[in-house]
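Asks: Next come a sequence and a model predicted from it.
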Amino acid sequence: MAEGFDLIVFDWDGTLLDSAAAIVHAIQASCRDLDLPAPSDERARYVIGLGLGEALRHAVPELRESDYPRLIERYRHHFLARDHELRLFEGVPQLIAELAGRGRMLGVATGKSRVGLDRALAHTGLGMHFLATRCADECFSKPHPAMLEQLMDELGADPARTLMVGDTTHDLQMARNAGVAGLGVGFGAHPAAALEAERPLACVHTPRDMARWLLERA
């Protein structure tokens, strides 16, 4: 194996969980509930990874500030209606267990809420493998480096020995802002070309490629 990393931090939606399409649907459906023009798939996918309030303000910038709580409520209604249908990408449970078994410290940095992430970790059974996690409702949202900085501080990891794995430019920009390496995941929310423009160590294009890259190089 190559030099490797002590700490590997994963984004959740679109990186470990196949949820990007469900998030886009929930954003568009919540807009229709409020008789608003639904954003395009591309615009809705772009905001994945941001904290929910920030994401909806980017996706629907014309809405009055006082109406965002209602939009957030409708988003949560639509997303939770399909939440139980979402599945981890193929091979993810085995990958996470293998990395943990090799002694890698594992973390999560996500735009989900704490309640949402805890529910997802319990539902998927992966919670036991992650030593520390950070969510958008308890930290600055991506691409601010705070999530990674707090995780590294909590786990005693050096930036030079930390890797961020994510499917959005927000993830890779956060990694750069925190001074850590990034691995782009091209099968999630943002197109591979956009991820490659952020100059990650590599950009993988399937869940199997992600597992192979991490097991060989991380």
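Replies: Ah, there it is.

Asks: CA atoms for contacts and neighbours, from now on please.
Replies: Noted.

Asks: So A2, which state does it fall into?
Replies: coil (DSSP: H, G, I helix; E, B strand; the rest coil).

Asks: Can you report how many residues neighbour it?
Replies: 8 (other C-alpha atoms under 10 Å).

Asks: what do you get for L71?
Replies: When neighbours are defined as other C-alpha under 10 Å, L71 has 24 of them.

Asks: this is the comparison structure:
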Amino acid sequence: MQGYDLIIWDWNGTLLDDLWLALDVANRMLEHRGLPTMDQDRYREIFDFPVSEYYRRAGFDFDREPFESLADEFIAGYNARLRECRLHARVPRLLEAFEREGTAQSVLSASRQESLIDALAHYELTGYFGSIAGLADHFAVSKIDAGHRLLARSRPQHPVLVGDTVHDFEVADALGVDCILVGCGHHPMNRLRATGARVYESLDDLPLPM
């Protein structure tokens, strides 16, 4: 991680351990509709961006219910229990270490901006980040435009994006920045390795600054 002047962290699945909650809320929705539920392996294989494609793969029928209504239901169930989630174990130590080193840090998330700000405040992380970039809604289409705006504000020389999904790699590629992926979130290691990015099993393996 040495040599970077800005670390752009993804939020869900990367810093926040919310895989179990996303799966549980989705399974409750599927069960309510009489549809087959998913185990964690199935979820991680089909989860994707835009999330509307993941909803289709999970079995939801947009001819019966529009994606927007399903997304509203999911986010209501997710937000109601968000504070049951914990940060991944090494997060405070990592953020403190990079702050102490003088490396700038930001968050780039597919979460709605207001929800992201509230969540970071709840977990007492706001002060670590010079920029917090979410989306205007909770439909999680893409983070690329938000990433461009973040870079325009920050103007780093050598940034890196740290995330947990193939979309994080796609975002980094579109932004022209380096990418590191961690297998502790919403995509399995085989999907992450297929991108060709540098991949670690978890944040525990991410090198701390000297």
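Replies: Sure thing, it's come through. Fair warning: this is a prediction, and the values are worked out from it, not measured in the lab.

Asks: Put one on top of the other, what's the TM-score?
Replies: The TM-score (TM-score structural alignment, normalised by the length of structure 2) is 0.85; 209 aligned residues with a C-alpha RMSD of 2.7 Å.

Asks: farthest residue from the center of structure 1?
Replies: Each residue of structure 1 has a distance to the centre, and by C-alpha atoms, centre = their mean the biggest one is for D35: 28.9 Å.

Asks: That one belongs to a strand, doesn't it?
Replies: No: counting by three-state DSSP, D35 of structure 1 is not part of a strand but coil.

Asks: Is it correct that H170 of structure 1 is in contact with G51?
Replies: No: contact status for H170 of structure 1 versus G51: not in contact, 10.9 Å apart, counting by C-alpha atoms under 8 Å.

Asks: shared neighbours of these two, which are they?
Replies: Each of K142 lies in contact with both H170 of structure 1 and G51 under the rule C-alpha atoms under 8 Å, 6 or more residues apart in numbering.

Asks: So what's the gap between the biggest strand by length in structure 2 and the chain middle?
Replies: For structure 2, the strand reaching the highest residue count under DSSP state E is reported as strand 104-112. Relative to the centre of its chain, strand 104-112 of structure 2 is centred 8 Å away, using C-alpha atoms, centre = their mean, to the nearest Å.

Asks: Enumerate every residue touching W213 of structure 1.
Replies: If a contact means C-alpha under 8 Å, 6+ apart, then W213 of structure 1 has V204 as its contacts.

Asks: next one: P200 of structure 1
Replies: With contact taken as C-alpha under 8 Å, 6+ apart, P200 of structure 1 is in contact with 172, 181-184.

Asks: May I ask which of those has the most neighbours?
Replies: Neighbour counts for these (other C-alpha under 10 Å) peak at G184, which has 30 neighbours.

Asks: sec struct for the counterpart of it in structure 2, please.
Replies: Superposed on structure 2 with TM-score structural alignment, G184 of structure 1 falls opposite L181. Following three-state DSSP, we place L181 of structure 2 in the strand state.

Asks: how much space is there between L181 of structure 2 and H167 of structure 2?
Replies: To H167 of structure 2, L181 of structure 2 is 10 Å away according to C-alpha to C-alpha, to the nearest Å.

Asks: what's the answer for H158 of structure 2, then?
Replies: In this view, H158 of structure 2 and H167 of structure 2 are 20 Å apart by C-alpha to C-alpha.

Asks: ok, those two, which is more surrounded?
Replies: Neighbour totals were compared for H158 of structure 2 and H167, and H167 leads with 19 against 13 (other C-alpha under 10 Å).
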